[in-house]
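Chemist: I'll drop the sequence and a predicted model, then ask my questions.
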Amino acid sequence: MFRRTFWFTTGVATGVWATTKVNRKLKQLTPENLAVAAANKAIEAGGRLRDRAVDFALEVRDNMARREAELGDALGLNAPVDRALPPPRGYAVIENRNSPKYVEGPGQKSTYTTYPYNRNEDH
């Protein structure tokens, strides 16, 4: 009798355990739970992808800055800047033989006359 009770209790416990396990699995396979699980997986994958994209962008930016520095050194763009003023520019003198200031006299190649006021003198 004791043996029968033991095996009956073991069978009932196994049946309850199996039924609970099957019911949990069936609940996981409902369309709502499948949608929630898929959404969670997509969010996790998106987070991992975003992290990798940010890491990639930072790596590209670092390499770009390093390469720009190399090119700047090679082209001399990173040389120290001299803050002194540049020397004054020299102006070329151009003679305009049609100017009223230009007068050719007898025996002279050219003489210049000055007028007290000429608005177009500087132009």
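Modeler: In hand now; what should we look at?
Chemist: from here on, just use CA atoms for contacts and neighbour counts.
Modeler: Will do.
Chemist: any chance you could map the strands in this structure?
Modeler: Taking DSSP state E as the criterion, the chain carries its strands at 102-103, 111-112.
Chemist: deepest in the core, which of those is it.
Modeler: Greatest average neighbour count among the strands of the chain goes to strand 102-103 (a mean of 15), per mean count of other CA atoms under 10 Å.
Chemist: take this one as well and set it beside the first:
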Amino acid sequence: MRRLFWFSAGIAAGVALTRKVNETARKATPTGMAEQVGGAMRELAGAVGSFGADVRAGMQEREDELQDVVAESDQVRRRAADHDAERRARRAGR
């Protein structure tokens, strides 16, 4: 029974090792290397696209903030101009 166990374990290890060697040999061929490079390029393209989307979202957020600041500034200027006009009118009416 022990011999059968070790024999089976040896066959399983041999099959696993043979598959690993074949896979490594396939990756070393020009086709295998092209697949690896292609996969890496797809991954890189995805990362660059994601980065670009994040940058665009950040730009839009910052633009919204700046537009809010400009709108508040315009409101303050209008209030100040109205206040100045009221003061001038009061002085002229004296």
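Modeler: Looks like it came in fine. Please read these numbers as outputs of a predicted model, since none were measured by experiment.
Chemist: tabulate the strands of structure 1 (JSON lines), appending distance to T5 of structure 1.
Modeler: Listed next are the strands of structure 1 as JSON lines, based on distance: least, CA to CA, whole Å:
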{"stretch": "strand 102-103", "distance to T5 of structure 1": "137"}
{"stretch": "strand 111-112", "distance to T5 of structure 1": "139"}
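Chemist: and of those strands, who's closest to V36 of structure 1?
Modeler: strand 102-103 (95.5 Å; CA to CA).
Chemist: residue range in structure 2 corresponding to that closest one, please.
Modeler: Across structure 2, nothing matches strand 102-103 of structure 1 (TM-score structural alignment).
Chemist: helices and strands around that strand, which ones?
Modeler: When contacts are defined as 3 or more CA pairs under 8 Å, 6 or more residues apart in numbering; DSSP states H and E, strand 102-103 of structure 1 packs onto strand 111-112.
Chemist: same for the strand it packs on, what does it pack against?
Modeler: Using 3+ CA pairs under 8 Å, 6+ apart, strand 111-112 of structure 1 is in contact with strand 102-103.
Chemist: kindly list the longest helix within structure 2.
Modeler: Of all segments of type helix in structure 2, defined using DSSP state H, the longest is helix 30-93.
Chemist: I'd like to know how far the nearest residue to A79 of structure 1 once chain neighbours are set aside sits from D62 of structure 1.
Modeler: Distance criterion CA to CA, 6 or more residues apart in numbering; nearest residue to A79 of structure 1, sequence neighbours excluded, is D73 at 7.5 Å. According to CA to CA, to the nearest Å, D73 of structure 1 stands 17 Å off from D62 of structure 1.
Chemist: next: A35 of structure 1.
Modeler: A35 of structure 1 is 40 Å from D62 of structure 1, where distance means CA to CA.
Chemist: since that was my last question, I'll sign off now.
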